[in-house]
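# Have a look; sequence and predicted model below, questions after that.
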Amino acid sequence: MSRDVEVVVIGAGQAGLSAAHHLARLGLDLVVLDAEERAGGAWQHRWPSLTLARTHHVHDLPGLPFPPAGDDVPAADAVPAYFAEYERHFALPVHRPVRVRAVRRAPDDSRREHRSELCARGADRGAESGRRAWPDDRFRVETSDGDWTADAVVNATGTWTRPFVPRYPGQELFRGRQLTPVDYRGAAEFAGQSVVVVGGGASAVQLLGEIAEVADTTWVTRRPPVWREAPFGPDEGRAAVALVEDAVREGRSPGSVVGVTGLVVTPWVREARARSVLARLPVFDRFTPDGVAWDDGRFVRADAVLWATGFRAALGHLAPLGLRGPGGGIRMEGTHVAGEPRVHLVGYGPSASTVGANRAGREAAVALRRLLRPEAALPRSA
């Protein structure tokens, strides 16, 4: 097995599988490196009570429809099964479990070795395939299972491994449990307890509604929630995506989608409102050993604090490439890093949704096909 490819795709969630499908269809030589033990991306780690009815719509991956399933089926079962079938159906070259530790510019000696390897395979290979036989600059992808070299990298690592927990005074003194949605397995473990849920997103609202059925809950957010009674349609979706695209184009953090779209009022949200579960308080000012406190004298006892405060993009392995700007953000042009057309981030910023990931995967694949094989015409279907 050669460890020299045209494209390394990092991550086999929705964005990574979409990119891999399009890259393979366009004839590029690729490998997909996935850190998980099995197919499914972050979906396999979702809490058991998250059913298909309660998810944001799971869009089909390109070329294979999502099979019919009941609304009460756990997403952690249905989506990984679909991803596994997708990998088998298209014979995608997914290697797992492989954890990518770093992506670096390949040193000069690696480039020379690559040139020698191409010669050993046959001087006519590049001409026959349209592949550039003498790349000027390459990448070394260092992993838990050895290194790979590539002309381009498509990063699709998502955010699930990087839950964000803000810091507050006295946090280290709190004797209760602190957890994030990554740690949540179900409401039953909080039966009879007092739980503070922090966060203004859809996950916070959903988990709050579940936990409130068995525990005493308090909901705190930095800003008052904005509720959307009307359906979230295509126009609103395009407006939200445009705002996030502006942010990443300028090298700023993509920010919260809920901050743009608001929280959709679903039937179970109305039911939670009727139970007064969604009565919100401003975020507390500090921890105490037994709970949380506000400067105005308010105190809430807590056995647990659930931080549903969002996630950050898992990009630490790309740090050796120096992609971040002075402000800490990564400036983007479409799906690729500004000034580096061979490094694409899919499932990032405006493409951090199932439908957005599909579009980004195709966009990245087409751009890399044109870049890496400029002499070869694109298929008509591209």
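Structure received.
# Every contact and neighbour count from this point should use C-alpha atoms.
Will do.
# Now name the helix or strand holding residue 371.
helix 354-372 (DSSP states H and E).
# next helix or strand past the strand or helix carrying residue 305?
Residue 305 belongs to strand 304-307 when elements are defined using DSSP H and E. Note on strand 304-307: by DSSP H and E, the next helix or strand toward the C-terminus is strand 332-333.
# for the following helix or strand past that following strand, packing partners?
Next helix or strand after strand 332-333 toward the C-terminus (DSSP H and E): strand 336-337. If you count contacts as 3 or more C-alpha pairs under 8 Å, 6 or more residues apart in numbering; DSSP states H and E, strand 336-337 packs onto strand 340-345.
# Could you report the neighbour count for the closest residue to residue 309 other than its chain neighbours?
Once flanking residues are discounted, residue 309 sits nearest to residue 199: 4.7 Å by C-alpha to C-alpha, 6 or more residues apart in numbering. Residue 199 has 22 neighbouring residues, counting by other C-alpha atoms under 10 Å.
# List the residues that contact residue 199.
Contact analysis of residue 199 by C-alpha atoms under 8 Å, 6 or more residues apart in numbering lists 219, 220, 221, 222, 307, 308, 309, 310.
# for those, which one is nearest residue 140?
residue 310 (31.1 Å; C-alpha to C-alpha).
# returning to that earlier point: can you list the buried residues in the strand holding residue 305?
304, 305, 306, 307 (16 or more other C-alpha atoms under 10 Å).
# Repeat that for stretch 150-168.
150-160, 163-165.
# Among these, which pair sits farthest apart?
That would be 151 and 165, which, of those, are the farthest apart (C-alpha to C-alpha) at 36.1 Å.
# Hmm, residue 251 is touching residue 326, no?
No: in this structure, residue 251 is not within contact of residue 326 by C-alpha atoms under 8 Å, at 9.2 Å.
# Can you name the residues that contact the residue most central in space within the chain?
In the chain, the centroid-proximal residue (C-alpha atoms, centre = their mean) is residue 158; its distance is 2.1 Å. For residue 158, the contact set (C-alpha under 8 Å, 6+ apart) comprises 11, 13, 313, 314, 347, 348, 352.
# Now do the helices in the chain.
14-25, 75-89, 108-121, 125-129, 202-211, 234-249, 258-261, 267-274, 354-372 (DSSP state H).
# Touching the second one from outside, list them.
Identification of contacts with helix 75-89 by C-alpha under 8 Å, 6+ apart yields 13-14, 17, 38-41, 43-48, 50-52, 55, 64, 66-67, 69, 94.
# How about the last one?
With contacts defined as C-alpha under 8 Å, 6+ apart, helix 354-372 is touched by 6, 14-20, 22-23, 26, 28, 57-62, 131-132, 151-152, 154, 335-336, 341-342, 344, 346-347, 350-351, 376, 378, 382.
# hold the first one in mind and look at this next one:
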Amino acid sequence: MNKIRSREVEVVVVGAGQAGLSSAYHLRRARYEPDRDFVVLDHSPRPGGAWQFRWPSLTYGRVHGMHALPGRELTGADDSMPSAEVIGGYFAEYEEAFDLRVHRPVEVSAVREGPHGRLWAETSEGVWAPRALINATGTWDRPFWPRYPGQEHFRGRQLHTADYPGPQEFAGQRVVVVGGGTSGVQHLMEIAEVAAATTWVTRRPPLFREGPFDEARSREAVARVEERVRRGLPPQSVVSVTGLPMTAAMERARSAGVLERLPMFDRITPNGVTWADGHRVDADVIVWATGFRPAIDHLAPLRLREPGGGIRVEGTRAVRDSRVHLVGYGPSASTIGANRAGREAVREIRSLFAEPGAGPVGGPKDRHVDDPSQHAVAAAV
């Protein structure tokens, strides 16, 4: 049997976006020390979570629903600056201010059952053996690409929101934008200013929300998403439930005919897209603003998924394993939701550690133990 060195800590936090930093902050508040009692592992090259990858034309002034991290406000930001720079800088200052000591870039390849009742997190910097794990990996790393007949024969360019470069690359081109969410509308409106023609396609008629989004409506939307994760279904985004806020810019785009939506096409041709009734649109580019899925494949060895395809969660706790908490998943997949969920996850983990027989480990330890993945292989033979 292979012997592998592991390092023991109380908690491993996977991800250093809003959800991961909020969780780390609350661990610090609970007097857990970074690199002794907990570690934060982030695969990104620098601070900023998914924000660091946003397109340059998404300036900070155009960001909506960005809530400050707990304990430190974002002040004095220039609205004309790219959101990636503003929020990336804010996250970097936050990590330093609270001495969170994020390890990066670190890839977490698998989390499985480990020896002595611990979890076993296999990473590019070695193996960590925590008593609990906070998964805060978000969705940016799993862009969803729908599949349609003829897609592989399209002669033009296809790209996803995850690769969106801003509108300048679409000047003079015929562009089909697919998706009825916030990103799709933002892409469409700015591409329409430079493109030869734009076509907007969505699976369902988009829902625009006018007027204030009060607390009661917010609670109702979160409750609907929460109900899905309680039932073990893949979570919807909160935005998909709340609808799109009708802004002045959207009103102008609607008046100009930019927001005229077509139902989903049936086939992609080498030169564009077609519908069953014979209607067709020629295109040079298809932009898939079709959203993302939770980045949780590394949790697969723990078998947390339900038959419905999602992980059943109560609060932040995975029902199938109380040591695993998901922050930024389902109802907490928003900046304010992630802040609250980070606090809740730490509270629940502390309660778990307080149970009889679950005493503190007293700092990280290196151990040589059997590789649990080898046990799994042996059991399967």
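That came in fine, so what should we check first? Since the structure is predicted, the reported quantities are computational estimates derived from the model, not experimental observations.
# What's the TM-score once they're superposed?
Superposed pair, TM-score by TM-score structural alignment, normalised by the length of the second structure: 0.89. Supporting alignment: 348 aligned residues with a C-alpha RMSD of 1.5 Å.
# one step back: buried members of the contacts of helix 75-89 of the first structure into ChimeraX, please.
Restricted to buried positions by 16+ other C-alpha under 10 Å, the ChimeraX selection for the contacts of helix 75-89 of the first structure reads:
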select :13,14,17,38,39,40,41,43,44,45,46,47,50,51,52,66,94
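# burial of residue 207 of the first structure, as a residue count?
20.
# for residue 149 of the second structure, that is, sorry about that
Residue 149 of the second structure - counted by other C-alpha under 10 Å - has 10 other residues nearby.
# Isn't it up against residue 268?
Yes: using C-alpha under 8 Å, residue 149 of the second structure is in contact with residue 268, at 6.1 Å.
# who's more crowded, residue 251 and residue 326 of the first structure?
Set residue 251 of the first structure next to residue 326 and count neighbours by other C-alpha under 10 Å: residue 251 wins out with 21 against 8.
# so what corresponds to the more buried one in the second structure?
Under the alignment (TM-score structural alignment), residue 251 of the first structure pairs with residue 232 in the second structure.
# Who's the closest spatial neighbour of its match, skipping the chain neighbours?
Per C-alpha to C-alpha, 6+ apart, closest to residue 232 of the second structure is residue 312, 4.0 Å.
# Residue 158 of the second structure too?
Per C-alpha to C-alpha, 6+ apart, closest to residue 158 of the second structure is residue 286, 4.9 Å.
# Quickly note the distance from the aligned residue in the first structure for that neighbour to residue 204 of the first structure.
Counting by TM-score structural alignment, residue 286 of the second structure lines up with residue 305 in the first structure. Applying C-alpha to C-alpha, to the nearest Å, the value for residue 305 of the first structure to residue 204 of the first structure is 12 Å.
# And residue 6 of the first structure, by the same measure?
Taken as C-alpha to C-alpha, the span from residue 6 of the first structure to residue 204 of the first structure is 41 Å.
# which residue numbers in the second structure go with the strand ranked longest in the first structure?
Longest strand of the first structure, by residue count under DSSP state E: strand 146-155. Residues 126-135 of the second structure are where strand 146-155 of the first structure lands when matched by TM-score structural alignment.
# Repeat that for stretch 330-337 of the first structure.
Going by TM-score structural alignment: stretch 330-337 of the first structure matches residues 311-318.
# Could I get the buried residue list for the matching stretch?
311, 312, 313, 314, 315, 316, 317, 318.
# what residue of the second structure takes the place of residue 293 of the first structure?
Superposed on the second structure with TM-score structural alignment, residue 293 of the first structure falls opposite residue 274.
# My understanding was that its match contacts residue 280; is that so?
Yes: assessed by C-alpha under 8 Å, residue 274 of the second structure is found in contact with residue 280 at 4.2 Å.
# For the aligned partner of residue 278 of the first structure in the second structure, give me its contacts.
In the second structure, the residue paired with residue 278 of the first structure is residue 259, using TM-score structural alignment. By C-alpha under 8 Å, 6+ apart, the contact list for residue 259 of the second structure reads 185, 200, 250, 253.
# Check the mean deviation of stretch 220-228 of the second structure from the first structure.
Superposing on the first structure and averaging over aligned pairs (mean C-alpha distance after the TM-score superposition for the first structure), stretch 220-228 of the second structure comes out at 0.4 Å.
# Give me the distance from that stretch to the chain's centre.
On the basis of C-alpha atoms, centre = their mean, to the nearest Å, stretch 220-228 of the second structure sits 17 Å off its chain's mean C-alpha point.
# which parts of it are buried?
221, 222, 224, 225, 226, 227, 228.
# From those, pick the one nearest residue 158 of the second structure.
Of those, the one sitting nearest to residue 158 of the second structure (C-alpha to C-alpha) turns out to be residue 225, at 30.5 Å.
# The closest residue to residue 141 of the first structure other than its chain neighbours and residue 223 of the first structure: what is the separation?
Excluding the flanking residues, the one nearest residue 141 of the first structure by C-alpha to C-alpha, 6+ apart is residue 103, at 4.6 Å. Counting by C-alpha to C-alpha, the separation of residue 103 of the first structure from residue 223 of the first structure is 38 Å.
# what's the answer for residue 248 of the first structure, then?
Taking C-alpha to C-alpha, one finds residue 248 of the first structure at 23 Å from residue 223 of the first structure.
# More neighbours: which of these two?
residue 248 (24 against 13).
# doesn't residue 330 make contact with that one?
Yes: the criterion here is C-alpha under 8 Å, and residue 248 of the first structure meets it with residue 330 at 6.8 Å.
# For residue 230 of the first structure, what is the corresponding residue in the second structure?
In the second structure, residue 230 of the first structure lands on residue 211 (TM-score structural alignment).
# okay, now its match: neighbour count?
Residue 211 of the second structure: 8 neighbours (other C-alpha under 10 Å).
# What of the one 4 residues further on?
Look at residue 215 of the second structure: counted by other C-alpha under 10 Å, it has 9 neighbours.
# same check, this time on residue 97 of the second structure
10.
# quick one: it and residue 72 of the second structure, what's the gap?
For residue 97 of the second structure relative to residue 72 of the second structure (C-alpha to C-alpha), the value is 9 Å.
# which parts of the longest strand anywhere in the second structure are buried?
Ranked by number of residues, the top strand in the second structure under DSSP E is strand 3-14. For strand 3-14 of the second structure, the neighbour count (16+ other C-alpha under 10 Å) marks 5, 6, 7, 8, 9, 10, 11, 12, 13, 14 as buried.
# distance from the centroid: which residue in the second structure tops it?
In the second structure, the residue most distant from the centre (C-alpha atoms, centre = their mean) is residue 278, at 38.0 Å.
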